[in-house]
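[1] pasting the structure only:
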């Protein structure tokens, strides 16, 4: 292979492996340094919101009962046209130390005048240090038209909501009385590979690729000197 073609191939491989191969997260909140714009508000409708409490020790957010059907409300990074996440995944970690086994939808998506309720009735952990992980594929059959996920939602209806997403609300009301709920590691993704972006096994980290390409560049320079020719890798 000519040296110029070899260099071009390496550059293309580097872009692919350090970029789009891992880029699944459309929006995420890990709460490493603060509440990241999250609020609390109503679970089933649009309207007023209020602030949450950031726990710097656990690096998560928490709330007690504030609204009649209390929920964590996502910031603007999770809203707007999110058509790209249809067929993708919504994932988060949740606990309610006072839950009494009250089963309900874990989250709602509201947009274009419709509220869709995620199916599933897993009650969250009572331990804020061992939260329950919720992960749902974003297709119509995984949603309903009322709390608990009853009713039928088509893919077209879900796509309509995702095209103009006005509220993402994570259930923070798992008890008929007072609650104490914590939330962490929220991801909205285009694929099932949802969460912290890490290379698959056997694929070098981006920094490793940079060092490898530098090494190949030195080898190329040596080859050019030997061949007394001039080849430039763009």
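    On my side now, so go ahead. For clarity, every value in this text was computed on a predicted model and none was experimentally measured.

[2] could you use CA atoms for every contact and neighbour count after this?
    Noted.

[3] since we're on residue 185, how many residues are nearby?
    18 (other C-alpha atoms under 10 Å).

[4] hmm, residue 75 and residue 41 touching each other?
    No - the criterion here is C-alpha atoms under 8 Å, and residue 41 misses it with residue 75 at 11.7 Å.

[5] the two: which is more packed in?
    Set side by side, residue 41 and residue 75 show more neighbours around residue 41, with 29 against 17, by other C-alpha under 10 Å.

[6] okay, buried residues for stretch 146-165 please.
    By 16 or more other C-alpha atoms under 10 Å, the buried positions in stretch 146-165 come out as 146-149, 153, 155, 157-165.

[7] dropping in the other structure now:
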């Protein structure tokens, strides 16, 4: 009975040690625009402009000139590079549209680009625009898994999706939601995920060997006593 109890304790301790080392650490990349535009840019109509407002704690906005070219918010360099740790995480942002009429249906809400290809949100602008109200802030969130995105008008497989996340060179958020002039505001852009710290093989191996050695030693002592 004592030997079995000892083995159970060893198993419990090894599980606790492994679990402790494997705890997920939350990670984020974000822009809250508390003091400035944080390096965000714009592409699209030559007559449109990207501006900063210190209202609502700070945000950026595009005033669309409606010249026929779609406007996008362009994320700064901190949203580029190897973003593999955000796989299974989320990409979210707050958006506010001044007008909802005459929407440009079919355009993705956001894109993630790399040299391999461009991921586009599977959810696109609809007519009428759903779940958004003119002049009010709304939070949009997209899970960073293949099912939430499209690659070349199809759902990417996991290998393709992970490859693009590993070499991101641009993230864009739609700043042109309708045919006609408008003001589109953006705030609280965030990539969120978790990093799992797994023990090095040498560390894990040494731990297991040590536990096995202790159990064998205790077993021999228990046998000699009997």
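    Done, it's in. Computed from a predicted structure; not experimentally measured.

[8] can you tell me what residue 143 of the second structure aligns to in the first structure?
    Residue pairing (TM-score structural alignment): residue 143 of the second structure is matched to residue 137 of the first structure.

[9] count the neighbours of that match for me.
    Neighbour tally, residue 137 of the first structure, other C-alpha under 10 Å: 20.

[10] helix/strand/coil for residue 88 of the second structure?
    The local conformation at residue 88 of the second structure, judged by DSSP: H, G, I helix; E, B strand; the rest coil, is coil.

[11] pretty sure it contacts residue 142?
    No - if you go by C-alpha under 8 Å, residue 88 of the second structure and residue 142 don't touch, sitting 10.0 Å apart.

[12] and the residue nearest the centre of the first structure?
    Nearest to the geometric centre of the first structure sits residue 187, at 1.4 Å (C-alpha atoms, centre = their mean).

[13] which non-adjacent residue is nearest that residue?
    residue 28 (4.4 Å; C-alpha to C-alpha, 6 or more residues apart in numbering).

[14] chain neighbours aside, what residue packs nearest to the match of residue 143 of the second structure?
    Nearest residue to residue 137 of the first structure, sequence neighbours excluded (C-alpha to C-alpha, 6+ apart): residue 89, at 4.6 Å.

[15] before we move on, back to that, residue 88 and residue 142 of the second structure: which has the busier surroundings?
    Set residue 88 of the second structure next to residue 142 and count neighbours by other C-alpha under 10 Å: residue 142 wins out with 19 against 15.

[16] I'd like the next helix or strand past whichever strand or helix holds that one.
    Using DSSP states H and E, residue 142 of the second structure sits in strand 138-143. Following strand 138-143 of the second structure in sequence order, the next helix or strand is strand 149-151 (DSSP H and E).

[17] now that next one on the first structure. Mean distance?
    Mean deviation of strand 149-151 of the second structure relative to the first structure after superposition (mean C-alpha distance after the TM-score superposition for the first structure): 1.6 Å.

[18] the next helix or strand after that strand maps to which residues in the first structure?
    Using DSSP H and E, the helix or strand that directly follows strand 149-151 of the second structure along the chain is helix 158-165. Counting by TM-score structural alignment, helix 158-165 of the second structure falls onto residues 155-162 of the first structure.

[19] quick check, nearest of the buried residues of stretch 146-165 of the first structure to residue 119 of the first structure?
    Ranked by distance to residue 119 of the first structure (C-alpha to C-alpha), these are led by residue 149 at 4.2 Å.

[20] tell me the residue in the second structure aligned with residue 174 of the first structure.
    In the second structure, residue 174 of the first structure lands on residue 177 (TM-score structural alignment).

[21] that match against residue 101, yeah?
    No - contact between residue 177 of the second structure and residue 101 fails when scored by C-alpha under 8 Å: they sit 9.1 Å apart.

[22] neighbour-wise, which of the two wins?
    Each of residue 177 of the second structure and residue 101 has its neighbours counted (other C-alpha under 10 Å); residue 177 has more, 29 against 14.

[23] tally of neighbours for residue 48 of the first structure?
    10.

[24] which neighbouring elements make contact with the longest helix belonging to the first structure?
    The residue-count maximum for a helix in the first structure (DSSP state H) belongs to helix 206-227. Applying 3 or more C-alpha pairs under 8 Å, 6 or more residues apart in numbering; DSSP states H and E, we find helix 206-227 of the first structure packed against helix 3-18.

[25] after the helix it packs on, next one along is what?
    Assigned by DSSP H and E, the successor of helix 3-18 of the first structure is strand 25-29.

[26] how far off centre is that following strand?
    Distance of strand 25-29 of the first structure from the chain centroid (C-alpha atoms, centre = their mean, to the nearest Å) equals 4 Å.

[27] mind giving me the packing neighbours of whatever helix or strand comes next after it?
    Counting by DSSP H and E, the element after strand 25-29 of the first structure in chain order, helix or strand, is strand 39-42. Secondary-structure packing of strand 39-42 of the first structure (3+ C-alpha pairs under 8 Å, 6+ apart): strand 49-51, strand 70-73.
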